[in-house]
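**Student:** Provided below for reference: sequence and predicted model.
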Amino acid sequence: MVISGIILSFTFVGIFTETLHGFHRAKFAMMGALLMIVAGQYYGFY
């Protein structure tokens, strides 16, 4: 649960600060989803 919360927070910060780093929101969302799936498979909550 903590791991998924950290990934979610990191993804939201990345999405909301798009103008600061220039990395598109869609790419951040896809990266967050991929990290969530990988973490879920590793820790067994997906």
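**Tutor:** Yes, it's here. Predicted, not measured: the structure shown is a model, and the values here were computed from it.

**Student:** make it CA atoms for all contacts and neighbour counts henceforth
**Tutor:** Noted.

**Student:** For the chain, which segments count as helices?
**Tutor:** Ranges of helices in the chain, per DSSP state H, are 2-16, 18-21, 25-43.

**Student:** mind listing what the most centrally placed residue in the chain touches?
**Tutor:** Nearest to the geometric centre of the chain sits residue 32, at 2.3 Å (CA atoms, centre = their mean). Taking CA atoms under 8 Å, 6 or more residues apart in numbering as the criterion, residue 32 is in contact with 7-8, 10-11.

**Student:** ok, structure two:
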Amino acid sequence: MNEYVLDTPMLLSAIIMGVTFIGIFTEGLHGFHRTKFAMLGALVMIIVGQIYGFYSP
């Protein structure tokens, strides 16, 4: 059984995903369309992933 370690890249991606989901689910409160939140979350995930090397083998 593999043990997962909560390191910085994993923590950052979880925070980005959580903030994106909160923004999507609270669309009625702030009026910012959910598609824009999803695209912004994806963009931030790609940028942070390139900086921290999420996508390297």
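**Tutor:** Cool, got the structure. Nothing here was measured: the structure is a model prediction, and the numbers come from that model.

**Student:** what TM-score comes out when they're superposed?
**Tutor:** Superposed pair, TM-score by TM-score structural alignment, normalised by the length of structure 1: 0.98. Supporting alignment: 46 aligned residues with a CA RMSD of 0.4 Å.

**Student:** hmm, back to that, ok, of the contacts of residue 32 of structure 1, which come out buried?
**Tutor:** A residue is treated as buried here by neighbour count (16 or more other CA atoms under 10 Å); on that basis the buried members of the contacts of residue 32 of structure 1 are 7-8, 11.

**Student:** Looking for the alignment partner of residue 22 of structure 2 in structure 1.
**Tutor:** Aligning on TM-score structural alignment places residue 22 of structure 2 opposite residue 13 in structure 1.

**Student:** cool, residue 38 of structure 2 as well?
**Tutor:** Using TM-score structural alignment to pair residues, one finds that residue 38 of structure 2 aligns to residue 29 in structure 1.

**Student:** Please work out how many residues are found near that match.
**Tutor:** The number of residues packed around residue 29 of structure 1, counting by other CA atoms under 10 Å, is 16.

**Student:** still on that earlier bit, ok, the residue nearest to the centre of structure 1 to residue 26 of structure 1 distance?
**Tutor:** Using CA to CA, to the nearest Å, one obtains 10 Å as the distance from residue 32 of structure 1 to residue 26 of structure 1.

**Student:** Equivalent analysis for residue 9 of structure 1, please.
**Tutor:** Distance check for residue 9 of structure 1 against residue 26 of structure 1: by CA to CA, it reads 16 Å.
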